[in-house]
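K.L.:
Task: produce atomic coordinates for the following.
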Amino acid sequence: MSSRQRCARAFAAFLAAALATVSTGAATACAASGRTPAVATTGGATVRTDAGSIRGRITGDQRLFRGIPYAAPPVGALRWASPEPVHPWTGTRQATEAAPRCAQNAEQGAASDAEDCLYLNVTTPARTDARHPLPVLVWVHGGGFFGGAGSDYDARRLAVRGRAIVVTVNYRLGVFGFFAHPALGRDGGDFGLEDQMAALRWTRRNAAAFGGDPRNVTLSGQSAGAFSTCALLTAPAAKGLFDKAIVQSGSCSVNYPKNGLAPGLPPYTPLMPREFAETFGKQSAAALGCATAADVLACLRKTPVNKLLPMTQRFAFPAYGTKVLPRRPADVLSGGDARPVPMIVGHNRDEMRLYVSAAQAQQPIDAARYRELLQDTFGADATRAERAYPASDAVAPALAWANVLTDRGWACPTRDDERTLARRAPVYAYEFADRDAPSVTPPTEGFPMGAAHGSELPYLWTPGRFTAAQQKLSDDMIRYWTAFARTGDPNQKGLPAWPRFDGRNGRTQSLAPGPHGIRSVDLTSARHCDLWAKTS
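P.N.:
Just a heads-up that it's a prediction; the model follows:
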């Protein structure tokens, strides 16, 4: 079983146990900081940031700076506190090795017990020109809010082929990033999002030192990183920190119906009310013997990392009703109050096959089980759903169930957000549709993964084993993404035209390899969004 499948299964197992017991600023100016301003460069392995000089590495056509601190270590009294400024240093700091992953278990890769983890990485072309600063793309990694690291992503192709500055970020995860407790009040629940905002402020202050344009910053992310990006569109304190946004598989309104994340689970959304997280916080304090302490937070802050890590997946979501997210992000979007910036927004054709494959390993979904799930999930609407998504010799019941969940949980809620966002700013919608993409999990007989959750990532970052047609798709996607980072419009000469999304016609760019694989389509009817608008 792959790490992605383990992650999906682990997250589902956690929710099954946990939900049963619970009801359901403007950029900082250098002058204001009192620091030495960052200094623009035109190449070279040494760069002066506002906190001190760093030395990276030049490798062929790229410059790579790894492990740059953007905030003080969130340890001791700073555990579960807003990120503090990084302490300046003298001399030249080495920036050639990846920093530790933020504390996490092994579901998303290597385990880590590091709390001192607020570092980022910068990749640039080997030569930059201060007279012609490059667009800056800040990447927030996925991983369910409890795993992953910025150093997992090789930004060379985006930076070099796309002529961009790429920043990949670590942020606090799980119990360290999204812990809430009544003792924290509205401060709790979103420390990981605050880290991301601190990284954006660092980027505004220091982009020019790497040859980037601090006035042209695009915030982007996939999965948890996409939910973060969407949430920050609604966060008052994030105003002025980025100019454009790319949301890959994680719009604010994405949600799973009953049985959606796994059979037996109640409805779920990746953004939860603060009171929900506080319930887990109180349970955790009791389990650790801190609930009756004179100072609950002081007791918890003295608790060793290895005692907290087993609880990390209880806090695998940002909270709203906090100082960072005063309102539910989906409500902010639907009310037309999200920050109006140009956006690329999209999803993958077969998002939920990753999760259904994990459920399939537990209990195979045959025709009878498929009908049971439809009936239990949609009640009186089950017959209509089965009529729209029939199982057959060509479409196995498990694949039909995955199609139901993808369209109901991902495609149509994302379409709703695209419509709302497009009323106030340019939106370019996409669906990644390469059903022969290199598999993110070991193959399962009778269950092709298709364009599953995360399968677009190799096309932008570290490449997989591509056919010639897939390599061309990868090259075109990189050109689209970096053209958008440059101008707010993904279109450029030599690429198939990508029409701006118009809520009246729902045009979406389908991204697939081969002749006519990249084309504009209307997915509203193909994904049965009218059906799901009338179905719970």
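K.L.:
Please make it C-alpha for all contacts and neighbour counts, starting now.
P.N.:
OK.
K.L.:
Between the two ends of stretch 440-458, how far is it?
P.N.:
Chord length of stretch 440-458, first to last residue, is 10 Å (CA to CA, to the nearest Å).
K.L.:
Please point out which parts of that stretch sit buried.
P.N.:
Residues of stretch 440-458 classed as buried: 440-441, 447-458 (neighbour count, 16 or more other CA atoms under 10 Å).
K.L.:
ditto for stretch 330-346
P.N.:
330, 332-334, 336, 338-346.
K.L.:
want to put them side by side, so please do this one too:
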Amino acid sequence: MNKRRVDVNVHEGKLIGIVEECVYGGNYIAFRGIPYAKPPVGELRFKDPVLPKPWSGSKDASKYGNNAVQMDKFSRQIIGNEDCLYLNVYTTNIDPEKKQPVMVWVHGGGFYIGSGDATSFGPDYIVKKEVVLVTLNYRLGVLGFLNLYDKVATGNQGLKDVVMALQWIQKNISNFGGDPRNVTIFGESAGAAIVHYLAISPVAEGLFHKAISQSGAATNPWAFTEREPPSTNKGFQLAEKLGKATTDAKVAYEFLKKIDVKKLIQTQEQDLLTVEEHQQFLLPFSPSMDNESSNPFFPKPIKTLINRGVKVPFIVGYTNAEGILFIGSDAFDLSTKEALKRVDSDFKSAILPRVLSKLPEIPITVEELRSIYFGDKAVSEETLKNYADFFSDEAFYPGLIEVVDIQIQSGHSSTYLYNLSYENEACPTRKIMNIRLPGVGHGEDLFYFFYPHMMKDLGFVPPESDSEQYKVINRCVQMWTDFAKTGNPTPTITDLIPVKWEPLKTGDTYNYLNIDAELRMKTFRKEEQRWNWKNMKMKL
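P.N.:
Have a look, this model is predicted:
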């Protein structure tokens, strides 16, 4: 059966989108694979994005554009294409009486994997709430974040890709029925950190009006690369692994620019990080200071920008057991006693010393820190949850609460905090990643905002419309889209949303929305939290 086509004109030419069926009935219009920048290939590799060229005639927008080059986490094959700067627009009505709010999704994946297409991020739930949804791809890994601290490669190419996508949205989204004066950016994990970066950088000012960071922020230890000498700079190390040992940025750049892209990413993934770095989930490339750029994403020191706070209405939050995705799943092979013994040894000899070396102001020993989580026990099958707790506390919670503290101290009153604690054994993330520990792990929240189209291929059935899961999905999507419309996630109390989500207040308690089978406002004190050893207010 031929699907209905829909035309839209944008600055660069005419697009022909396609009408698709929503998973719970009704239709939406999809415009896929829209180029928002020139392909970043050849001389444009490692460079800031460049405006796209217009086209003549009509462009088929029924298929997704290429994903960014990356190693597929399941097949371990290199997939994607350097020519990857495409976005997708979904709407139910290109000519509404009143222009609709726009939500722009920035995918996560540690700055080195992922894409914005409907395999993971189907628009079915969000577009039903009269919102235009945009998803996008940006450059990943070395192609998106190579910084040689020289004007030949200044870093943050992937961040600037997202800025160019937001500029494209400002110019074109009204032709899809969207309101360019009411744009909300949202993302999860590395995507949430990118959202936070966009919200503090002058480069992106005025391109959006609200922000949501789910399980990630610029203040998380994995989200930023400090300036390093050539001997430890991952870009120079990558050139050396590929056969060019040099400390000259121009030589390294010219060499890396000509390497076959699959070889470049294969080496980044397989040879760049040590076994210990892989075990610590260290990232090969991430955002960094780009002072050498003629148009720096961070024109002031990162701490200065972070401490100014997010000036637009802002939702920030986390799942209640972020670390179980990494420690208690197939992401981390701990299937044998030998593997657990090795991790126990590395934990004492490498991981804890590394954590403490980055926190020199904290007067705590390796043994004292270990004792907080394990007492006198070893890392074993029995204590995996303890290890996952440590990982959550090191990698996520304190950094997210630091953002919250800055929001409170700088008087930005429209900041909302949440904790997603709805445990759901049927969550596709749990099944696909084989998560074996209790709690809600990193990334499980995505299922409550998007319908992943890969569910069809993997044999997952969408939740029944009278189920508890469906109710949680409907609630989450309602609050996020209400926030996009009004800047308030609970503008009216209804049967579906019977609780008012209060913004953060000043004082020594933190008020947050607990998202479970039932919604409830709760509070906590920082000094009572397990992760608070970083602030040393707890008694050791």
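K.L.:
one step back: nearest to residue 208 of the first structure among the buried residues of stretch 440-458 of the first structure?
P.N.:
Residue 208 of the first structure has its nearest neighbour among these in residue 457, at 27.5 Å by CA to CA.
K.L.:
And that closest one? What does it align with in the second structure?
P.N.:
Mapped onto the second structure by TM-score structural alignment, residue 457 of the first structure lines up with residue 446.
K.L.:
what sits against that match?
P.N.:
When contacts are counted by CA atoms under 8 Å, 6 or more residues apart in numbering, residue 446 of the second structure touches residue 188.
K.L.:
redo that, cut-off 10 Å
P.N.:
Residues in contact with residue 446 of the second structure (CA atoms under 10 Å, 6 or more residues apart in numbering) are 120-121, 187-188, 214, 427-429, 452, 473.
K.L.:
show me where the stretch 151-300 of the first structure has strands.
P.N.:
165-169, 212-222, 244-248, 272-273 (DSSP state E, counting those that start in this stretch).
K.L.:
what does the helix or strand hosting residue 47 of the first structure correspond to over in the second structure?
P.N.:
According to DSSP states H and E, residue 47 of the first structure maps onto strand 46-49. Taking TM-score structural alignment as the measure, the second structure aligns residues 7-10 with strand 46-49 of the first structure.
K.L.:
tell me which residues in that stretch are buried?
P.N.:
7-8, 10.
K.L.:
can you map out the strands along the stretch 301-450 of the first structure?
P.N.:
Using DSSP E, counting those that start in this stretch, strands in the stretch 301-450 of the first structure cover 319-320, 343-348, 427-432.
K.L.:
so which of those strands comes closest to residue 53 of the first structure?
P.N.:
Here strand 343-348 is closest among the strands of the stretch 301-450 of the first structure (CA to CA), at 33.9 Å.
K.L.:
ok, the nearest residue to residue 517 of the first structure once chain neighbours are set aside to residue 431 of the first structure distance?
P.N.:
What sits nearest to residue 517 of the first structure in space, not counting adjacent residues and going by CA to CA, 6 or more residues apart in numbering, is residue 511, at 6.3 Å. Using CA to CA, residue 511 of the first structure is found at 6 Å from residue 431 of the first structure.
K.L.:
do residue 481 of the first structure as well
P.N.:
Taking CA to CA, one finds residue 481 of the first structure at 14 Å from residue 431 of the first structure.
K.L.:
Could you do residue 136 of the first structure as well?
P.N.:
Taking CA to CA, one finds residue 136 of the first structure at 24 Å from residue 431 of the first structure.
K.L.:
Just want to know which of these two has more residues nearby.
P.N.:
residue 136 (33 against 25; other CA atoms under 10 Å).
K.L.:
Just give me the match in the second structure for that one.
P.N.:
By TM-score structural alignment, residue 136 of the first structure lines up with residue 102.
K.L.:
got it, and residue 419 of the first structure?
P.N.:
Match for residue 419 of the first structure (TM-score structural alignment): residue 405.
K.L.:
what sits against its match?
P.N.:
So residue 405 of the second structure contacts 307, 309, 399, 411, 504, 506, 510 (CA under 10 Å, 6+ apart).
K.L.:
hang on, the match of residue 136 of the first structure is in a strand, isn't it?
P.N.:
Yes. According to DSSP: H, G, I helix; E, B strand; the rest coil, residue 102 of the second structure belongs to a strand.
K.L.:
how much space between it and residue 198 of the second structure?
P.N.:
When residue 102 of the second structure is compared with residue 198 of the second structure (using CA to CA), they lie 16 Å apart.
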